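> show me how the following folds:
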Amino acid sequence: MKPKTLITTASLWLILSNCTPSTPPQSSDLGNTPSPIADARQRPSDSPTLWSDGFAQTNWREAWNIRSYGSWGLDEVEVIADPSGKFSRIMRVRYPEGSASPSVSRSQGVALGGTQFYADLGLPPRDALHLSYYVRFSDDFDFVKGGKLPGLFGGKSVSGGNIPDGTDGFSTRFMWRRQGDGEVYAYLPTSENYGTSIGRGAWQFQPGTWYHVEQEVVLNQPDQKDGQIRVWIDGKKVLDRDGLQFRTTDKLKIEGIFFSTFFGGGDPSWSTPKDVYADFAQFSVSPVQTE
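Got it, this is the predicted structure:
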């Protein structure tokens, strides 16, 4: 009779401790995981509206209180009934074939498309403001390399390569980029040569679809870099950026809407290859519920 083999608890532990696992443990990909957008301040859906316009008035320009300087392209703007039926009336802005930015139009002689104006809305300047509106690009819209969309502003050094010095201006226009990628295109004292791209690709536009875009700007304390920009697309927060510097003096404030939209861009390669348009609807501004 063969002797029985006895395996004690101690020997079993030694055997198991020397075994090599058949598959190595999986490494953590925390470094490649996008960090969630902070929700310290949610979309202020219950904030009172300071101003709004759905283009119901015959002379909509009066409601916007457009400033006397810096306007162009108003002949490319038309207020019409909304063909989609989502809104009663909308603003349609046309971009003719070959059109580009004002600088390209001046230097290259190409068509000037889109429009631009400054509107203070009849409101006093503020340190924080929430902008809301709807935009839709025509079904055949080609985004090419990019173009501008309305945002907020203060002062006069807000575009065209005029970098503000902290006392004379800032702006926070939206942009569309290639394939409809969205971003905030801000003119800040920290910008170099042209505007600063913030959050490029955090959302994407598609032709023929209405988008509800919202932008919240909180100016920094003059001696700190604690300014904030937040963006919602169709109610979803897609951008939350802190640590920004808009100004170095508390005399510089948010003055209103910088309605600026065109293809470009600093050369003809940004031009639209065909006649297209964008529709805008239901603009409003609200106070920011600061903590």
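
> CA only for contacts and neighbour counts going forward, please
Will do.

> can you map out the helices along this protein?
9-17, 60-64, 102-108 (DSSP state H).

> any chance of TSV for these, columns mean neighbour count and distance to Q179?
Formatted as TSV, the helices of the chain follow (neighbours: other C-alpha atoms under 10 Å; distance: least, C-alpha to C-alpha, whole Å):
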stretch	mean neighbour count	distance to Q179
helix 9-17	9	56
helix 60-64	16	31
helix 102-108	17	22
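
> before we compare anything, build this one as well:
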Amino acid sequence: DVRPGVIVKSALLVLTTDKQYGGNTSKIGVYQPLLPWAQPTSLERGLASDFVLDRNIEADPSVIFVERFESWRWRSAWSDYDESGDAETVEERSDGGEPLDGKALKVTIRKGKTQGLNMHYRFAQSGGLEPEEVYFRYYLRFGESWDPVIEGGKLPGLAGTYGRAGWGGRKPDGRNGWSARGSFFTMPRQAGPLSNFRGVGSYLYEVGMASAYGEILGWGLGPSGALEKNRWYSIEQQVRMNHPGKKDGVLRAWVDGKLVFEKTDVLYRTVLDLRIESVWMNVYHGGTQPAHKDMSLFIDNIVVARKYIGPMAGNHR
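Below is the predicted model:
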């Protein structure tokens, strides 16, 4: 075990055998491990690089939806909002960190509860067409209180559940629904160099998955999905629907403009009727176990577009 406060710079792996048969000398070959998170990835700049602090980003023809949480009427822009959650806009320093740019949405999972946020932006209900491909970027900060020790849970993503399948053990069959939310993981239980980081990834409901519940997929490329508490990150996800019946759907994720996850063989559907129905803003603890204490995270500067968005330009906290 690594002692608290000790940073490992090198390690020696020793292999031993309990039994060895035959009198000949055995040779063991060991390949150098190729760690995806140790490989450099380049910063990808998108359409947001042309707009300082996302100001007037709505003018880009590829942009579908923008939410900055500056108006007290912010809920009215969303197709639905579940009152069982706990979300409010805040502007001042809160839970160990600074605001990103003006107001942000503070989402709290209360002790003994599971729901922090559950709302949708539904493309068809908002006057548009359900897309075949979309990019969804938001800024995320885990507060000082964000310490999930019992279970992980769900974070915002994209979906096409149509109220039929793709969540809660409702298994996709290619005709009923799908979802690709984000996920957060339980925190490290031992003190160490990563004790202040919280892991995130994807939570995918697709056709042919082994379990009735979604697949948890870690973000292991580039800087990975290890996010430090009290720091703002640009989180972007892309979904491209597969050709019906073909395993060629796409799910990608970027953290601060660097690719951290890519899956290009997703089977979202077998029929053309299923598309990208909504942006699903979901913050949920579990599983089934409730939070052991109040835990808060912060969301700001949501942009949904037909092209890659990338981190916003300009100085921000």
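
> related to what we said a few turns ago, nearest to S159 of structure 1, out of the helices of structure 1?
helix 102-108 (10.9 Å; C-alpha to C-alpha).

> show me what that closest one is packed against.
Here helix 102-108 of structure 1 touches no other helix or strand, going by 3 or more C-alpha pairs under 8 Å, 6 or more residues apart in numbering; DSSP states H and E.

> so which of the helices of structure 1 gets nearest D234 of structure 1?
Using C-alpha to C-alpha, the helices of structure 1 put helix 60-64 closest to D234 of structure 1, at 24.0 Å.

> one step back: okay if I get the helices of structure 1 as CSV plus distance to T190 of structure 1?
Output for the helices of structure 1, formatted as CSV (distance: least, C-alpha to C-alpha, whole Å):
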stretch, distance to T190 of structure 1
helix 9-17, 59
helix 60-64, 30
helix 102-108, 22
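
> quick one: closest of those to G180 of structure 1.
helix 102-108 (21.5 Å).

> all the strands of the stretch 51-200 of structure 1, in order from the start?
Counting by DSSP state E, counting those that start in this stretch, the stretch 51-200 of structure 1 has strands at residues 51-53, 77-81, 89-95, 115-119, 128-137, 146-149, 151-155, 169-177, 182-187, 196-198.

> ok, the counterpart of F137 of structure 1 in structure 2 to L129 of structure 2 distance?
Taking TM-score structural alignment, F137 of structure 1 has F142 as its aligned residue in structure 2. Per C-alpha to C-alpha, to the nearest Å, F142 of structure 2 is found 33 Å from L129 of structure 2.

> who's more crowded, those two?
Taking neighbours as other C-alpha atoms under 10 Å, F142 of structure 2 and L129 compare with F142 leading, 26 against 13.

> residues touching that one, list them.
Neighbouring residues of F142 of structure 2 by C-alpha atoms under 8 Å, 6 or more residues apart in numbering: 228-232, 296-298.

> out of the residues you listed, grab the one that's most surrounded.
F298 (26 neighbours).

> residue contacts, the counterpart of F170 of structure 1 in structure 2?
Matched by TM-score structural alignment, F170 of structure 1 corresponds to W178 in structure 2. Counting by C-alpha under 8 Å, 6+ apart, W178 of structure 2 touches 159-161, 165-167, 172, 204-207, 268-269.

> any idea how far W178 of structure 2 is from V200 of structure 2?
Distance from W178 of structure 2 to V200 of structure 2, by C-alpha to C-alpha: 20 Å.

> now for the residue lying closest to A180 of structure 2 once chain neighbours are set aside, how many residues are close by?
Leaving aside its sequence neighbours, A180 of structure 2 sits nearest to L204 (C-alpha to C-alpha, 6 or more residues apart in numbering; 4.5 Å). Here the number of neighbours of L204 of structure 2 (other C-alpha under 10 Å) works out to 26.

> aligned to L204 of structure 2, what sits in structure 1?
By TM-score structural alignment, L204 of structure 2 lines up with A186.

> returning to that earlier point: can you select the buried ones among the contacts of W178 of structure 2 for me in PyMOL?
To isolate the buried members of these in PyMOL, using 16 or more other C-alpha atoms under 10 Å:
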select buried, resi 159+160+161+165+166+167+172+204+205+206+207+268+269
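
> including distance to Y213 of structure 2, could the contacts of W178 of structure 2 go into a markdown table?
A markdown table is the format used below for the contacts of W178 of structure 2 (distance: C-alpha to C-alpha, whole Å):
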| residue | distance to Y213 of structure 2 |
| --- | --- |
| A159 | 15 |
| G160 | 16 |
| T161 | 14 |
| A165 | 11 |
| G166 | 8 |
| W167 | 7 |
| P172 | 10 |
| L204 | 9 |
| Y205 | 7 |
| E206 | 10 |
| V207 | 11 |
| Y268 | 15 |
| R269 | 17 |
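
> show me which of the contacts of W178 of structure 2 is closest to G286 of structure 2.
Nearest member of these to G286 of structure 2, counting by C-alpha to C-alpha, is W167, at 12.4 Å.

> any figure for the gap between the corresponding residue of structure 1 for that closest one and N193 of structure 1?
Using TM-score structural alignment, the equivalent of W167 of structure 2 in structure 1 is S159. Taking C-alpha to C-alpha as the measure, S159 of structure 1 falls 10 Å from N193 of structure 1.

> got the contact list for the closest residue to R137 of structure 2 other than its chain neighbours?
Here the nearest residue to R137 of structure 2 in space, its sequence neighbours aside, is E236; by C-alpha to C-alpha, 6+ apart that works out to 4.1 Å. Contacts here follow C-alpha under 8 Å, 6+ apart; on that basis E236 of structure 2 touches 135-138, 253-255, 257, 309-310.
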